[in-house]
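J.: show me the folded form of this:
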Amino acid sequence: MSRSTVRQAFSKLHAEGYLQSRRGSGTFVANLLPERFLTADQPKTYLPFQRPIRISERVRAIPDARVGNQFDLGATGAGAGVSLVSSIPAVDEFPIDVWERLRTQVLAKKGVNLLRYASNRGDADLRKAIAAYLCDFRAARCHPDQIVIVAGM
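T.: Predicted coordinates:
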């Protein structure tokens, strides 16, 4: 864990009143916790959105080239138009046939080895490919054993 992450967490806890610091002594849990955190807030009740969605005539007139119809901005599923909602992939554009072909090739090559635990340094083939890339395109002399694949930062 990075030092800046820990500092940021301690700063936030200190600002919220959970920690107190004494110069030369260190940082400690506060003797008195903030009153607002001792009791749970009542859950907020929200009224359902009553106003109808307002869509301009100009937007309604945009043709959908894929199906020849107008966009139905409230529709979901097939023929629903283009979704601009974040975190929702365009699954209809995914190359299922290519995916299936590659999946079959990998399973035929690696088989049950895919079900076993991998090296804690990461997949050997991936480390070899990264080492080759670094040698060829970055002029770095390295060996796959010098590369460690991690899940994230």
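J.: CA only for contacts and neighbour counts going forward, please
T.: OK.
J.: what's the spacing between residue 134 and residue 125?
T.: For residue 134, the distance to residue 125 under the criterion CA to CA, to the nearest Å works out to 14 Å.
J.: which one's more surrounded, the two?
T.: Set side by side, residue 134 and residue 125 show more neighbours around residue 134, with 15 against 10, by other CA atoms under 10 Å.
J.: can you confirm that one is in a helix?
T.: Yes: counting by DSSP: H, G, I helix; E, B strand; the rest coil, residue 134 is found in a helix.
J.: before we go on, could you also do this sequence so I can check it against the first one:
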Amino acid sequence: MATLVLDFLAIHPFRDGNGRIARLLTTNELLRGGWGVARHVSLEQRIFETKNTYYLALRTSRRAWHDGTHDVWPWIRYLLTVIADAYDDFERKVAAGTELIGTTKHEQARDHILSQAPHAFRLAQIFDALPDISDATIRDAADALRDEGVLTVGRGRGATWRRVDGAKGV
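T.: Got it, this is the predicted structure:
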């Protein structure tokens, strides 16, 4: 699968959209091969978050591709790392979900922020970690924690939120 995608990207058959098609091809081939994580975790998002490493691995593995002397391993290592990280993320989400059965979405968001989110985070990270909870519910939970003095928040749209050390509930 990895070499199929590498070959597709080396051929570069379209003027635009080759990367998107390659990521779709990756997801399709993973699902066909029984790698179910692609159904539950966005590999597209993981690749976007590691795009510098993605481009470096791709560039390194495509070097001398036309001569047939290229090294596929930088690309394969990158892709396997993305897949392994996706499985780790999926495992964390499943573990968190089993502990939260019977609680409201607001309580789930609150619990995640207090027990699983990094000490300093952006709301976008929480939105990504809790795809089944609306952005508004997550914002409401974060605002409630801020009002309780458990969180502080910076200014601006991409503000950083921080847990207050020693605050009640932390």
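J.: quick TM-score on the pair, please.
T.: Remark: TM-score between the superposed chains equals 0.26 [TM-score structural alignment, normalised by the length of the first structure]; 72 aligned residues with a CA RMSD of 5.4 Å.
J.: how far does stretch 94-108 of the second structure stretch from one end to the other?
T.: End residues of stretch 94-108 of the second structure are separated by 13 Å (CA to CA).
J.: any idea which element residue 4 of the first structure lies in?
T.: helix 3-15 (DSSP states H and E).
J.: which parts of the second structure are strands?
T.: Listed in chain order, the strands of the second structure (DSSP state E) span 120-122, 151-153, 160-163.
J.: would you mind listing the buried residues in the helix holding residue 4 of the first structure?
T.: 10, 14 (16 or more other CA atoms under 10 Å).
J.: show me what it is packed against.
T.: strand 19-22 (3 or more CA pairs under 8 Å, 6 or more residues apart in numbering; DSSP states H and E).
J.: now the strand it packs on: buried residues?
T.: 19-20.
J.: separation between residue 27 of the first structure and residue 14 of the first structure?
T.: 9 Å.
J.: what touches both of these two?
T.: residue 20 (CA atoms under 8 Å, 6 or more residues apart in numbering).
J.: one step back: run through who's touching the helix holding residue 4 of the first structure.
T.: Taking CA under 8 Å, 6+ apart as the rule, helix 3-15 of the first structure contacts 19-20.
J.: same thing but 6 Å
T.: With contacts defined as CA atoms under 6 Å, 6 or more residues apart in numbering, helix 3-15 of the first structure is touched by residue 19.
J.: mind putting the strands of the second structure into JSON lines with distance to residue 99 of the second structure and mean neighbour count?
T.: Compiled in JSON lines, the strands of the second structure are given as follows (distance: least, CA to CA, whole Å; neighbours: other CA atoms under 10 Å):
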{"stretch": "strand 120-122", "distance to residue 99 of the second structure": "22", "mean neighbour count": "16"}
{"stretch": "strand 151-153", "distance to residue 99 of the second structure": "23", "mean neighbour count": "18"}
{"stretch": "strand 160-163", "distance to residue 99 of the second structure": "22", "mean neighbour count": "19"}
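J.: great, nothing more from me.
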